[in-house]
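Peer 1: Okay, predicted coordinates and the sequence, questions at the end:
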Amino acid sequence: MKFGDYRKKRLVVVAVLAGLFITLGIDSVMRLQASLRSTAVIEATESERLAGPGDDHIPLVMIGDSAGLMNPVLYTPADSKLPLDARVIGVEVDGEAIAYSMAAMSDGGPHIISSAIGSKRLSVTYCSIVGCARVLEEESTTQPKLRFGGQDENLQMVFMYEGRRYGQSSRELPMKDAEHTVTTLGKWLEMHPDSKIFAGQPYTSS
């Protein structure tokens, strides 16, 4: 890369970050930086920003291709030490229930968690910057296909699925949505007193 091209690229990055600070505020940008530390992402080039054939997303600022957390460590309500007012994403399949701490899936935590629940394997996803939770059913009960694919210009998570990128809210993603409940841990345990709990664990993307 020529020095002039490098300087132009750095100026573009500075301009993008400045725009994010102005439009989203310092808190959101700081959360973005913390989020990116847990995932292998790079700045999207001009050709990578736009959706290609088969993709469904708005322009990207970062791209990646990394697996989520598979088969997380789960705790009983007595052992989780998660406060009852903690916000969770709750799922239940065939009488088996799991609550996922939204705080543990924020910032440096995993944004995609794949768990075998009852007769299904679900990928629980959460983008803390925009506050979007979505739970998707995997085809295979052993090997998840959903991966982290980057972030769009609104700083929302983008999925990678079979080589294509989809916005987290995309209706074109060829996966079935699974029912879930966003509530507090206390209210979830009132409905599912034997629920297991994901309260967080060390995570490195791959």
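Peer 2: Structure received.
Peer 1: For the rest of this, base every contact and every neighbour count on C-alpha atoms.
Peer 2: OK.
Peer 1: Report the contact partners of M62.
Peer 2: 41-44, 150-152 (CA atoms under 8 Å, 6 or more residues apart in numbering).
Peer 1: One more to weigh against that first structure:
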Amino acid sequence: MSIDSDNSNNEVPSELDTADEHSTPAATPDVEVDKKINPLFSDEADDDDYNFVESDEPESRIAWYFAGFFIIVIVTGVFLLFMFFSTDKPRVRIVIPEGEGWNVMINGKQAPSDTPMMLPGMTAPVTLTPEEARVTETEQVIGITIGDEHRAYIVHAFAPLGQKVINDLIKDIPITVTYCDIYERARVFTSTERGEYLTVGLGGWMNKEMFFYFDNIRFSQSSQNAPLPDYPYIITTWGEWLEVHPESRIYLGDGVIPEDNLSFDSDKPEISADDQ
């Protein structure tokens, strides 16, 4: 008796089939996912169309930095405006007492409060002939005459702090010219010494007046006990002075500011001429 075998059910797998079953699936190539970076402030697409991912590109980081900065500025501005308009508390107002600071009025001008300082007086002032200077005739000057030599000092040259004291030398005679633009007042000093500039320096402003130093002695411009003798002068216009003294030279503001202030020595005691 023959038995029909079902070859379809008893097929022996071939080597090829066995190899296919146990072989490792072939590696599929990496597929790069196209991820979009959401551009800032873009009107071209909705936020849902983009995947928010970090980017190492410098342009992206800079954009975010700017965005954060502007947000902080806006928030801070809104907060400050809110605080300014929402408060009903009176504003803090700084009031300088009358008679202090720049509220002091002297001769119709604002005068400073007490301001001590140590500034050397200018020396070797440069003088010019009338032809070189070309000054208008209405300019005010301080006129000084020594023998046959005449010299004028234009008043507005004394306005800067470092030029309120001029130590000059005329015919070997030391002359120190001072001028206060608050009081519109001049004072000129001299000495019995010859051939050397005086070392008068500006002390500053004290007790509503300009004061000076000379050899550690402090004295005001109106002091009756100044350590130096006065020298006569006149305040007039350049035109009037020039009419009487056509050969006069004139000082317009140039000179030498000494590096060392010889009017005061910190190693020596200070003396007040006004207290004597």
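Peer 2: Ah, there it is. For clarity, every value in this text was computed on a predicted model and none was experimentally measured.
Peer 1: for the longest helix belonging to structure 1, packing partners?
Peer 2: Counting residues, the longest helix found in structure 1 (DSSP state H) is helix 3-24. Using 3 or more CA pairs under 8 Å, 6 or more residues apart in numbering; DSSP states H and E, no helix or strand is in contact with helix 3-24 of structure 1.
Peer 1: which parts of it are buried?
Peer 2: Within helix 3-24 of structure 1, the residues that count as buried by 16 or more other CA atoms under 10 Å are L20.
Peer 1: Just give me how far that helix sits from the chain centre.
Peer 2: Taking the mean of its C-alpha atoms, helix 3-24 of structure 1 sits 25 Å from the chain's own mean (CA atoms, centre = their mean, to the nearest Å).
Peer 1: quick revisit: please produce a PyMOL select command covering the buried subset of the contacts of M62 of structure 1.
Peer 2: A single PyMOL command selects the buried members of these (16+ other CA under 10 Å):
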select buried, resi 41+44+150+151+152
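Peer 1: still contacting in structure 2, which of the contacts of M62 of structure 1?
Peer 2: Retained contacts for the contacts of M62 of structure 1 in structure 2, judged by both residues aligned by TM-score structural alignment, their matches' CA atoms under 8 Å, are 150-152.
Peer 1: What lines up with I117 of structure 1 in structure 2?
Peer 2: Taking TM-score structural alignment, I117 of structure 1 has I170 as its aligned residue in structure 2.
Peer 1: Its match is in contact with I146, isn't it?
Peer 2: Yes: counting by CA atoms under 8 Å, I146 is a contact partner of I170 of structure 2 at 7.1 Å.
Peer 1: Which one of those two is surrounded by more residues?
Peer 2: I170 (17 against 13; other CA atoms under 10 Å).
Peer 1: for the more buried one, what are its contacts?
Peer 2: 146, 149.
Peer 1: again, but for the one 10 residues further on
Peer 2: Taking CA under 8 Å, 6+ apart as the contact definition, C180 of structure 2 lies against 158, 164, 186, 210.
Peer 1: what about 7 Å?
Peer 2: A186 (CA atoms under 7 Å, 6 or more residues apart in numbering).
Peer 1: Tell me the residue in structure 1 aligned with it.
Peer 2: So, by TM-score structural alignment, C180 of structure 2 is matched to C127.
Peer 1: got it, and A19 of structure 2?
Peer 2: Checking with TM-score structural alignment, A19 of structure 2 has no match.
Peer 1: what about A19 of structure 2, how many neighbours?
Peer 2: 11.
Peer 1: Make sure it is indeed in a helix.
Peer 2: Yes: counting by DSSP: H, G, I helix; E, B strand; the rest coil, A19 of structure 2 is found in a helix.
Peer 1: And it, how far from R218 of structure 2?
Peer 2: Between A19 of structure 2 and R218 of structure 2 the distance is 116 Å, computed by CA to CA, to the nearest Å.
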